[in-house]
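>>> The following block contains a protein sequence and its predicted model.
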Amino acid sequence: MGLGERRHEAGQEGPSLGGLETQVGFLLRLAQVAVFKDLIAELKPYDLRPTDFSVLVVIEATPGLKQQEIGEALRIQRPNVVTILDQLQARGLVLRGAVPGDRRSYALTLTPEGRALLIKARAAHARHDRKLSGVLAGLDKTVLIDALERIAAI
């Protein structure tokens, strides 16, 4: 049952979505809003946004990574990466170190405080992921992830 059918069945009035309810991009946007709403709530006690969490995860997984590489990997524009890293560094979660032979770049690592916070934030993310798994029960998660990766590669 689609969005328009659910609204009609529930007796709700409102504007017709004019066919948007059958469009992949529109439904991806609605899903993204719902997923982020829940993830934002889960990460709020740690004063992290989803992007902050992603940056910390990537730095932990690849210590010494340059900030431009994080931006490329997470598709974050350069000025935004700088702002995110400035904030994480100000909180004592990330260190910017020198890159041998490249005085214009910084190698990134987590501080002990950053690692400790990330452990807690990962538990919050796991709660969020369990909620999503419940919603997706009966669907093949690998097929869904493959489809999303294909769309992301456009």
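All right, it came through fine.

>>> From here on, just use CA atoms for contacts and neighbour counts.
Will do.

>>> Leu48 and Ile84: what is the separation?
As judged by CA to CA, to the nearest Å, Leu48 and Ile84 stand 11 Å apart.

>>> Ignore what I typed, I meant Leu117.
From Leu117 over to Ile84 the distance is 16 Å, taken as CA to CA.

>>> more neighbours, Leu48 and Ile84?
Shown here are Leu48 and Ile84; by other CA atoms under 10 Å, Leu48 has more neighbours (20 against 17).

>>> give me every residue that touches that one.
Ile40 (CA atoms under 8 Å, 6 or more residues apart in numbering).

>>> Pretty sure it sits in a strand.
No: per DSSP: H, G, I helix; E, B strand; the rest coil, Leu48 lies outside any strand segment and is coil.

>>> How about Glu13: what's its closest non-neighbour residue?
Leaving aside its chain neighbours, Glu13 sits nearest to Arg7 (7.4 Å; criterion: CA to CA, 6 or more residues apart in numbering).

>>> Packing partners of the longest helix belonging to the chain?
Longest among the helix segments of the chain by residue count, using DSSP state H, is helix 112-135. Counting contacts by 3 or more CA pairs under 8 Å, 6 or more residues apart in numbering; DSSP states H and E, helix 112-135 packs against helix 24-43, helix 50-61.

>>> The last one - contacts with which helices or strands?
Other elements packing on helix 50-61 under the criterion 3+ CA pairs under 8 Å, 6+ apart are helix 24-43, helix 67-74, strand 102-110, helix 112-135.

>>> hold the first one in mind and look at this next one:
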Amino acid sequence: MNQTAAALDDDVIELGEMAGSLGFLLRIAQVQVFDEFYAALSVHGMKPGEFTVLWVIHLNPGLRQGTIARALHIKPAHMTKLVARLADAGYISRIIPTDDRRSVRLMLTSTGKAFVRKNRDDLINFHKAERSRLDDDEFEQFAALLRKFTGIAEARP
């Protein structure tokens, strides 16, 4: 075995400038949070984006599908598939207004409302658990910086 291979520590990987890359760090954080999401909430049979879309429709009934897609940065083709899955599962209904046949407005069905109501605490508790590596002040600062970076307004109480 050569000295270089023997000296390598597989537990420490040099990332160089990547450790200072916002995109890289956000991607690693996203993967970690999604892994935790699936571990905690996979019993519900939903992906993070599906939960998010249901939550947004819950808070904004009748909003246009395209408006939600733009706000959540979901590509139109992907949003169409996501909405079809949620509609097929009976969680949402698509409404085509008579005055604008090109738009689709989304509403929770009674099944969707019951799902959100029943699983709200699981989702909220998961979001609280996401903060476990940060103290309250660190989390508030981090969230404020991410809202600033993304242009997302502060959550209303």
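Sure, I can see it. Model, not experiment: these values are computed from the prediction.

>>> Which residue numbers in the second structure does the longest helix of the first structure align to?
Alignment of helix 112-135 of the first structure against the second structure: residues 110-133, by TM-score structural alignment.

>>> Buried ones in that stretch, by neighbour count?
Neighbour counts over stretch 110-133 of the second structure (16 or more other CA atoms under 10 Å) mark Gly112, Lys113, Val116, Leu123, Phe126 as buried.

>>> again, but for stretch 43-59 of the second structure
Within stretch 43-59 of the second structure, the residues that qualify as buried are Glu50, Phe51, Val53, Leu54, Trp55, Val56, Ile57, His58, counting by 16+ other CA under 10 Å.

>>> Select, from the residues you listed, the two members most distant in space.
For these, the farthest-apart pair by CA to CA is Glu50 and His58; their separation is 12.1 Å.

>>> coming back round to it: want to try TSV for the helices and strands packed on helix 50-61 of the first structure, with distance to Leu88 of the first structure as columns?
TSV is the format used below for those (distance: least, CA to CA, whole Å):
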stretch	distance to Leu88 of the first structure
helix 24-43	15
helix 67-74	12
strand 102-110	10
helix 112-135	9
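
>>> Of these, which is nearest Ile151 of the first structure?
When these are compared by CA to CA, helix 24-43 sits nearest Ile151 of the first structure, at 9.5 Å.

>>> and which of the buried residues of stretch 110-133 of the second structure is nearest to Gly90 of the second structure?
For those, the residue nearest Gly90 of the second structure by CA to CA is Gly112; the value is 6.9 Å.

>>> Now do the same contact list for the nearest residue to that closest one once chain neighbours are set aside.
Once flanking residues are discounted, Gly112 of the second structure sits nearest to Tyr91: 3.8 Å by CA to CA, 6+ apart. Residues in contact with Tyr91 of the second structure (CA under 8 Å, 6+ apart) are Leu54, Leu108, Thr109, Ser110, Thr111, Gly112, Lys113, Phe115.

>>> could I get those as TSV with distance to Asp11 of the second structure?
Putting the contacts of Tyr91 of the second structure into TSV (distance: CA to CA, whole Å) gives the following:
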residue	distance to Asp11 of the second structure
Leu54	40
Leu108	47
Thr109	49
Ser110	50
Thr111	47
Gly112	45
Lys113	46
Phe115	42
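
>>> wait, which of those is closest to Glu14 of the second structure?
Of all these, Glu14 of the second structure sits closest to Leu54, with 40.2 Å by CA to CA.

>>> I'd like the distance between the residue mapped onto Arg70 of the second structure from the first structure and Pro45 of the first structure.
Under the alignment defined by TM-score structural alignment, Arg70 of the second structure is paired with Glu72 of the first structure. According to CA to CA, Glu72 of the first structure stands 28 Å off from Pro45 of the first structure.

>>> Likewise for Val57 of the first structure?
Val57 of the first structure sits 17 Å away from Pro45 of the first structure, going by CA to CA.

>>> mean distance, stretch 30-39 of the first structure to its aligned residues in the second structure?
Stretch 30-39 of the first structure: mean distance to aligned residues in the second structure after superposition is 1.0 Å, counting by mean CA distance after the TM-score superposition for the first structure.
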